[in-house]
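Engineer: Following is a predicted model, sequence given first.
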Amino acid sequence: MARIGRFRNEAARAEYLRTYAAMERLWPLPSAVSDVPTAYGTTHVRCSGSGAGLPLVLLHGFGGNGLYWHDVVEDLARDRVVVALDTVGSAGRSVQTAPLGRDADYGAWFAQVLDGLGLDRAHVLGESLGAWHATLMALHAPDRVASVSLIEPNGVFTRTPARALLRMLRFGANPTDQGWHRMREWLTPGTDPTDVELACMKAAQGYRTAAGWARPLKDAELAAITPPLLAIYGAESVLSEPEAARRRLATAVPGAEAEIVPGGGHGVRGQVPGQVGARVARFVGQHDNSVPAER
């Protein structure tokens, strides 16, 4: 049975919201926040930037929220509005009231968020688990997606290595401070999260997530992706198989672009935010006038 995400108790919720409020100070741009009602609950939205380009929707990874894009938002918002979401079913300021039990529900949720914001179409950028959600939107709401950019979409085009999943499960069973340090060194080497970001990540463990998990898409599903697609990988990622994913994309999604960043890990955006932000901004700008997919 599909679950509804929730905090374990009121104390966990209060601690998370305290760290969330501290993280808001990292956001470098003026922003407007709102809570958009959908059939799956209210979605917390943060909008920044302006310009003639189509809006860009940001989808965070596991354990994150929309504020974790603070290091690249200035690059992304130079000529368009950027819309950072707290994904329903994840820790954040969104409140889930109904399960996202099917893949198609993510497309429906996305369409309802755009409706609530008065938007017809938008570009979508997702990282890690957010890349899975972004892929589902490209599959199930293609007429609303101008392009889809994926950062470290582990488990989407190739399987996540079993040894990596086992290591993450072991960490989740006993998340000590020493374990956090070892996990960051292994999973996202070369990144340097602030104390505030780390506190928010730890507080997110007080939330019972219901945001789903990625699975490798079937060939027919890949062939059905119509929006322009960019995938960015870290060459040394422990969760992805970048070269295998690039080969599969080249065969199954003609025209898709795949970039592998030398020396990058799963946290490639945090390692080289300027490079990743500029690459996505360039790709998005090239597809502002893309033709909507026919359903």
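Structural biologist: Received it, and whenever you're ready, just let me know what you need.
Engineer: all contacts plus neighbour counts: C-alpha atoms, from now on.
Structural biologist: Will do.
Engineer: How many residues are close by Pro37?
Structural biologist: 17 (other C-alpha atoms under 10 Å).
Engineer: pretty sure it is in a helix, no?
Structural biologist: No - assessed with DSSP: H, G, I helix; E, B strand; the rest coil, Pro37 is strand; it does not lie in a helix.
Engineer: My understanding was that it contacts His44; is that so?
Structural biologist: No - with contacts counted by C-alpha atoms under 8 Å, Pro37 stays clear of His44, the gap being 9.0 Å.
Engineer: show me what contacts Asn9?
Structural biologist: Going by C-alpha atoms under 8 Å, 6 or more residues apart in numbering, Asn9 touches Gly206.
Engineer: got the residue ranges for the helices in the stretch 1-150 of the chain?
Structural biologist: Applying DSSP state H, counting those that start in this stretch to the stretch 1-150 of the chain gives helices spanning 10-23, 73-76, 103-117, 129-140.
Engineer: Deepest in the core, which of those is it.
Structural biologist: Of all those, helix 129-140 has the most neighbours on average by mean count of other C-alpha atoms under 10 Å, namely a mean of 27.
Engineer: between that one and helix 103-117, how big is the angle?
Structural biologist: In terms of direction (axes from the mean of the first three to the mean of the last three C-alpha atoms, to 10 degrees), helix 129-140 departs from helix 103-117 by 90 degrees.
Engineer: Which secondary structure elements does helix 129-140 sit against?
Structural biologist: Contacts defined by 3 or more C-alpha pairs under 8 Å, 6 or more residues apart in numbering; DSSP states H and E place helix 129-140 against strand 53-59, helix 103-117, strand 122-127, strand 145-151.
Engineer: Comparison target below:
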Amino acid sequence: MSTSKTFVGLFLIILLAGCGSSKETKFEDYVFKTKSDKQNYIASYDKALKLYEIPYTEEDVKTTFGIAHVIIAGPKSGKDLVLLHGMDASSTMWYPNIKTLAKNHRIYAIDFLMEPNKSTLTAKSLSSEDIVVCYNEIFNHYKLKKFDIVGASRGGWIATLLAVQKNNSIDKIVLLSPAQTFKFIDKPRKTSSALLLKLFPSEKKFSKTLKTFSTHPEKISSIYNRQFYLANKYAKSNSSMLKMTPFSDKELESIQNPVLVLIGDHDVINSEDSLERAKKHLIHSKTETIKDAGHFLSIDQSQIVNDKISDFLQ
């Protein structure tokens, strides 16, 4: 068994062991442990959202599995662009990118139902099939057709999942270090800091995790940092990441869309092997490694990433 698969197995065992404490409270929420935790987190989310520094609106969309929170920005006449955030990052993570992306696109940044954010999950958990149904319900609500999509980390995996479905309405795709999409985690031992943070949150572990995933943690806004830390401190552990397995050659080859894949040269989730597999099996792909960037490349090198996404989408 590979090191990555062994790590994933340990991840499952520890996460399931950590889920038992949720029964100690009468507060019933799939993501947050207590009502107070949720309130504190939402307050930090609202502060971080102001980092967008452009006009936006917030809407809630009812789906089969709960209420999806969507942030909308950009000109109504712009081409539709869906943004799918990384694990526990929420849609506020796009604050270094939103101004550029919203110049020519109508933005729909969607909070994933199974993570700490403003969406509310009413189901126990979502299968891959459920995720597809949920997002298609949101797309249908907004009547999105031939829209572009940008997904980061887990959001990149979800974007790929949506793209391999027949009769989807996606046009161009941008994957920013998509997790578990082309291969399992590249450096599982280094990413263990994120697992320990989730199970035993502390400011010290959080700082170590940022240094693992980012080449320039000093660039991350302290306001956003606080929200991201609370997401790990207050949220219940869950094993949803374990359902994310790399896509098969056949699945990747079924994607006919233009696809841009970007990873950082210090990424702990992906490596050049990921890009090679993308080149081989994504028929209309463009791949590139961003220098001096980690897994958080949209923050580490935001201007470079913004320019490359804009050039690709236009």
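Structural biologist: Noted; the coordinates are in hand. Only a predicted model underlies this, so the values are computations on that prediction, with no experimental measurement involved.
Engineer: can I get the helices and strands packed on helix 129-140 of the first structure in a markdown table with distance to Val272 of the first structure?
Structural biologist: Output for those, formatted as a markdown table (distance: least, C-alpha to C-alpha, whole Å):
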| stretch | distance to Val272 of the first structure |
| --- | --- |
| strand 53-59 | 18 |
| helix 103-117 | 28 |
| strand 122-127 | 14 |
| strand 145-151 | 12 |
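Engineer: rewinding a little: can you redo the helices of the stretch 1-150 of the first structure as CSV with distance to Arg215 of the first structure?
Structural biologist: Formatted as CSV, the helices of the stretch 1-150 of the first structure follow (distance: least, C-alpha to C-alpha, whole Å):
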stretch, distance to Arg215 of the first structure
helix 10-23, 29
helix 73-76, 28
helix 103-117, 11
helix 129-140, 8
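Engineer: any idea how far Pro175 of the first structure is from the residue sitting nearest the centre point of the first structure?
Structural biologist: Nearest to the mean C-alpha position of the first structure, counting by C-alpha atoms, centre = their mean, stands Gly130 at 2.5 Å. Applying C-alpha to C-alpha, to the nearest Å, the value for Gly130 of the first structure to Pro175 of the first structure is 23 Å.
Engineer: on that earlier part again, the residue nearest to the centre of the first structure pairs with which position in the second structure?
Structural biologist: Here Gly130 of the first structure is matched to Gly155 in the second structure, going by TM-score structural alignment.
Engineer: In contact with Ala293 of the second structure, which residues?
Structural biologist: Shown in contact with Ala293 of the second structure (C-alpha under 8 Å, 6+ apart): 214-216, 263-267, 300-301.
Engineer: rerun that using 10 Å as the cut-off
Structural biologist: Ala293 of the second structure makes contacts with 213-216, 263-267, 299-302, as judged by C-alpha atoms under 10 Å, 6 or more residues apart in numbering.
Engineer: Of those, which is the most crowded?
Structural biologist: Within those, most neighbours by other C-alpha under 10 Å means Ile263, with 30 neighbours.
Engineer: quick one: secondary structure of the aligned partner of that residue in the first structure?
Structural biologist: Using TM-score structural alignment, the equivalent of Ile263 of the second structure in the first structure is Tyr233. Per three-state DSSP, the local secondary structure of Tyr233 of the first structure is strand.
Engineer: before we move on, back to that, go through the contacts of Ala293 of the second structure and flag which are in strands.
Structural biologist: Mapping these onto strands (DSSP state E) picks out 263-264.
Engineer: coming back round to it: now do the match of Gly130 of the first structure against Ser77 of the second structure, distance only.
Structural biologist: To Ser77 of the second structure, Gly155 of the second structure is 25 Å away according to C-alpha to C-alpha.
Engineer: In the second structure, what residue corresponds to Tyr207 of the first structure?
Structural biologist: Aligned partner of Tyr207 of the first structure by TM-score structural alignment: Ala235.
Engineer: Which residue, other than its chain neighbours, is closest to its match?
Structural biologist: Excluding the flanking residues, the one nearest Ala235 of the second structure by C-alpha to C-alpha, 6 or more residues apart in numbering is Phe32, at 4.6 Å.
Engineer: What residues in the first structure pair up with stretch 46-66 of the second structure?
Structural biologist: Taking TM-score structural alignment, stretch 46-66 of the second structure hits residues 21-41 over in the first structure.
Engineer: As a check, name the ranges of all helices in the stretch 151-295 of the first structure.
Structural biologist: Assigned by DSSP H, counting those that start in this stretch, the helices in the stretch 151-295 of the first structure fall at 162-173, 177-187, 195-203, 219-223, 242-252, 268-271, 273-286.
Engineer: Of the ones you listed, which is nearest Ala84 of the first structure?
Structural biologist: With C-alpha to C-alpha as the criterion, Ala84 of the first structure lies closest to helix 273-286 of the helices of the stretch 151-295 of the first structure, at 14.4 Å.
Engineer: contact partners of the closest one?
Structural biologist: Contact with helix 273-286 of the first structure is made by 53-56, 69-80, 122-125, 146-151, 191, 228-233, 257, 259, 261, 267-270, as judged by C-alpha under 10 Å, 6+ apart.
Engineer: With stretch 41-57 of the second structure instead?
Structural biologist: Outside stretch 41-57 of the second structure, the residues within contact range by C-alpha under 10 Å, 6+ apart are 32, 35-36, 38-39, 70-74, 90-99, 102, 107-108, 116-118, 221-231, 233-235.
Engineer: now the end-to-end length of it.
Structural biologist: The first residue of stretch 41-57 of the second structure is 19 Å away from its last residue (C-alpha to C-alpha).
Engineer: Give me the neighbour count for the alignment partner in the first structure of Ser254 of the second structure.
Structural biologist: In the first structure, Ser254 of the second structure lines up with Ala224, judged by TM-score structural alignment. Counted with other C-alpha under 10 Å, residues neighbouring Ala224 of the first structure total 15.
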